[in-house]
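> Based on what follows, work out the 3D shape:
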Amino acid sequence: MRFIHTADLHLDSPFLGLTSMPKLLWERVHSSTFTAFRKVVDEAINLKVDFVLISGDIYDRDQQSIAAIEFFIKQCERLNQAHIPVYLLYGNHDYQIVQDTGRLPMNVHVFGNRVMTTTLTLSNHDTVAISGFSYDQRWIKEDQVKKYPLKRNETWHIGMLHGATRQSQGNRYAPFAIDELIAKNYDYWALGHIHKHQILNEKPPIIYSGNPQGRHKNEAGQHGYYLVESQGNKLVPQFKPVAEIEWTSLTVNALPTNDLAEMERSLSQTIDGKLKKAPFQLVELTIANIEQLSPTIQHLLANGDVLEHLQDQNADNGKWWVYDLLLQPQDSLPSMTDLDEQYWQQAAKEVFTLANVAELTKSLAKDTDLAAKLTSLDLQQLKQATTQLLRRED
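So this is what the prediction gives:
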């Protein structure tokens, strides 16, 4: 058996905040959620998978654009022509009352608003049970896992769930505990809602596929789907990247020069050297040790002239584009004896994550407006502010 697990397509995401981007590049970025899912479908057809699972948030909003709906129907029809079934559920972003499949092709099976199980038989006569449900409202605070049946006589049983692990409070997205998923004795849990691909448990695999395309700087790194294949009596997942673009952050040391053109060339060459891989990279660039630069160049950096020049010069390079430029003084790191910057940067990377920020501030996020602000929080600025606080004398 071989299948694809994907989720959180967020078709038609607005990609706010990229107003200075050239038109052709903007069109590429704006269409990237579509392009990423098209690649998933391409690979499903090329690999001749038995079925495709989509665990919620197909669309970015509960009111979908005509373009997004038409695109999704077309991709499902491509899978239909290849005789590949699709099993999907709706999440908190595209929640809806499921009454029928509407215009979706016959190969698409939509889970209703209560937990249900469907079964298919593969060409080798293995039977596969798939259980899941669709959101009918933005928030589902009740644990739904207790409504999922135990595995019975099927060869394989797969659970689909759009939700988040249970916290001490603020459980609005079908909260669950890993232990209760394991207790169902399923062979695989295909999770959606968290946009970073991750394995919560290995036996059985309990996996967030993440979204196929990162939508902002806090969704940096690789994005894609999981290809899952049977090996004996177990299912083995393998992550496959498909993102059209990636968000990345780079820090470079200021070149000790008073020549603006030379500095800009150096920045471009440094970025080229660090970003040798595909796909196209949207870069948040931090220039460290800016005290080495003349006051004039520091001023040009601060007022956005250098960023504008970098954007103009590299709009058509096909590899990367700087969307933001930050300045980091030499003393922005904590003044600790023999502090190794490499270790500090690695520790900071692990500490300053959306998950950690959400955990620390969850008591403040009792309304949706504040929760949305926390989601789009500038982690780089938070990191810099924290390092400044660490330097203060007692």
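> Please count neighbours and contacts with C-alpha atoms only from this point.
Fine.
> ok, now how distant is Gly221 from Leu390?
Between Gly221 and Leu390 the computed distance is 28 Å (CA to CA, to the nearest Å).
> Please give the structure of this sequence too, so both can be compared:
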Amino acid sequence: MLIMIKVLHFSDIHLGSGFSHGTINPKTGLNTRLEDFINCLSLCIDRAINEPVDLVLFGGDAFPDATPPPYIQEAFAAQFRRLADANIPTILLVGNHDQHSQGNGGASLCIYRTLAVPGFIVGDNLITHKISTKHGQIQVITLPWLTRSSLLTKSKTEGLSLDEINQLLIKALEPVLEEEIRKLDPNLPTILLGHLMVNRARFGAEQFLAVGRGFTIPISLLIRPEIDYVALGHVHKHQNLNPNNNPPVIYPGSIERVDFSEEKEEKGYILINLKKGEVKWQFCPLPARPFLTIKVDISQADDPQTALVKAIEKKTIDNTVVRVNYQIRSEQLELINNSVIHDALKAAHSYTIRPEIISQLSRPRLPELGIGKSLDPIEALKTYLDNQEDIKDIKEDMLEAAQLLLNER
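Next up is the predicted model:
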């Protein structure tokens, strides 16, 4: 009877991100958001050691860029060293943020290979690694973030559109990946570990963080009977791109919220039990710092400050990163006492306040032009012009000009 191999899969740590949403902890001298990221990373490592798992897979993007400050590198290394001390094999895949902007190498992770950290593998090329664990052997294909220069010469891409280059890259990748798959041992459990944008994926914040232009890979390249589990990184939103789980194609998502685009996303990692032909996986949530947007229109309120404070008091903001966006008329600004608003937000971890001044020239929406109303273009224009006192003198001229344009279609 084959014993299940236990694997922990997580990705997109981005250690050193989101400092604008934190403050300096006077006890440590560190940004509190850095401490949040370290805490979530530590919990992932804790779980790996306490289970214990047989293998850890990191899906790429350790830092926001390839040259993080030394103290952030040290924080990362201090956590991953615990895996080496526990004799847990670990693969560090190179993501787009781990590479220099030119795409030449995974500078932020390759030091682990240079230092020959026991049990650590840096996945910076497309190759299969056969790993011996306490419960048997497993093979892992590493597919790092690919740039056009890694698969194509400059002469082949010159003058082509991004879509044309994308198609060329896929054609170049297919035979290389196929060659690796054909070399697999059919008797060993197999994982493909890739830092990729797959065509079925729904973006999280990575669309705002992307360094350079990558390309989108069709999921058909990854759904293969030879592969038992596809472990992905790059997209910050947790999702399974192949719900029938044959094989599971999983983005665990990032381990902490990078910004407000991830406000409603749950963060965590994946725990996997597999043997050849059988896999079970579960998403394990992490206590990521909550983010909250409070959006309120106080432009029609008789007492705008009270209305704003009440909107804040309705929300749970303790230890939360908060942004308050409120709409207000310019003549109401003097009715807002900022110290009162700051006091109402003092329980938050951090906060920003952004008033939006509503133009005095704005008009209420016309019900005649609302959704579901059917008017021909001239009638719609006439309804609009009837409500615009400042241009009533040229109303007839505008209607005539519009009719001429419609007649020429």
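> contacting residues for the spatially most central residue of structure 1?
Centroid-nearest residue in structure 1, with CA atoms, centre = their mean: His195, separated by 3.4 Å. Counting by CA atoms under 8 Å, 6 or more residues apart in numbering, His195 of structure 1 makes contact with Asp8, Tyr208, Ser209, Gly210, Asn211, Gly214, Glu219.
> Return the subset of those residues lying in strands.
Tyr208 (DSSP state E).
> Surely Ala254 of structure 1 touches Leu285?
No - with contact defined as CA atoms under 8 Å, Ala254 of structure 1 does not count as touching Leu285 (11.5 Å).
> The corresponding residue of structure 2 for Asp187 of structure 1: neighbour count?
Using TM-score structural alignment, the equivalent of Asp187 of structure 1 in structure 2 is Asp228. Asp228 of structure 2 has 24 neighbouring residues, counting by other CA atoms under 10 Å.
> His21 of structure 2 now?
Neighbours of His21 of structure 2 using other CA under 10 Å come to 21.
> How about Phe3 of structure 1?
Counted by other CA under 10 Å, the residues lying close to Phe3 of structure 1 total 23.
> Enumerate every residue touching it.
Phe3 of structure 1 is in contact with Ala44, Val49, Asp50, Phe51, Val52, Leu53, Leu227, Val228, Glu229, counting by CA under 8 Å, 6+ apart.
> any idea how far whichever residue in structure 2 pairs up with the first one lies from Pro89 of structure 2?
Residue mapping for Ala44 of structure 1 onto structure 2 gives Ala48, with TM-score structural alignment as the criterion. Taken as CA to CA, the spacing of Ala48 of structure 2 relative to Pro89 of structure 2 amounts to 11 Å.
> Residues that sit against both of these two, list them.
By CA under 8 Å, 6+ apart, Ala48 of structure 2 and Pro89 have these common neighbours: Val56, Leu83.
> what kind of secondary structure is the residue nearest to the centre of structure 1 in?
Assigned with DSSP: H, G, I helix; E, B strand; the rest coil, His195 of structure 1 falls in the coil class.
> Helix, strand, or coil at Val228 of structure 1?
Assigned with three-state DSSP, Val228 of structure 1 falls in the strand class.
> could you pull out the helices for structure 2?
Along structure 2, the segments classed as helices by DSSP state H run 32-50, 70-85, 107-114, 148-151, 154-157, 162-182, 206-209, 304-313, 338-344, 377-386, 395-407.
> For the third one, name the packing helices and strands.
With contacts defined as 3 or more CA pairs under 8 Å, 6 or more residues apart in numbering; DSSP states H and E, the packing partners of helix 107-114 of structure 2 are strand 120-123.
> Identify the residue range in structure 1 corresponding to the strand it packs on.
So strand 120-123 of structure 2 sits over residues 108-111 in structure 1, by TM-score structural alignment.
> can you pull out the strands in the stretch 101-250 of structure 1?
In the stretch 101-250 of structure 1, the strands defined using DSSP state E, counting those that start in this stretch lie at 108-110, 116-121, 127-132, 156-162, 188-192, 198-201, 206-208, 224-231, 234-241, 245-253.
> what's the most buried one of the ones you listed?
Per-stretch averages of neighbours, counted by mean count of other CA atoms under 10 Å, single out strand 188-192 among these, with a mean of 26.
> Now it on structure 2. Mean distance?
Its aligned residues in structure 2 lie a mean 1.0 Å from strand 188-192 of structure 1 after superposition (mean CA distance after the TM-score superposition for structure 1).
> which other helices and strands contact that strand?
Applying 3+ CA pairs under 8 Å, 6+ apart, we find strand 188-192 of structure 1 packed against strand 2-6, strand 51-55, strand 156-162, strand 206-208.
> export those strands to a markdown table and tack on distance to Phe111 of structure 1?
Listed next are these as a markdown table, based on distance: least, CA to CA, whole Å:
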| stretch | distance to Phe111 of structure 1 |
| --- | --- |
| strand 2-6 | 15 |
| strand 51-55 | 10 |
| strand 156-162 | 10 |
| strand 206-208 | 19 |
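> which one of those strands lies closest to Trp321 of structure 1?
Checking these against Trp321 of structure 1 by CA to CA gives strand 2-6 as the closest, at 27.7 Å.
> against structure 2, where does the closest one fall?
Using TM-score structural alignment, strand 2-6 of structure 1 lines up with residues 6-10 of structure 2.
> what residue of structure 1 takes the place of Trp281 of structure 2?
Using TM-score structural alignment, Trp281 of structure 2 lines up with Pro237 in structure 1.
> if we can go back for a sec, can you get me a residue count around the match of Ala44 of structure 1?
Ala48 of structure 2: 23 neighbours (other CA under 10 Å).
> so how far is Ala301 of structure 2 from it?
54 Å.
> same thing with Gln167 of structure 2?
Distance, Gln167 of structure 2 to Ala301 of structure 2, by CA to CA: 55 Å.
> One more: Pro252 of structure 2?
44 Å.
> Who are the contact partners of Asn171 of structure 1?
Lys141, Ala164.
> try it again with 10 Å
Asn171 of structure 1 makes contact with Trp139, Ile140, Lys141, Glu142, Asp143, Gly163, Ala164, Thr165, according to CA atoms under 10 Å, 6 or more residues apart in numbering.
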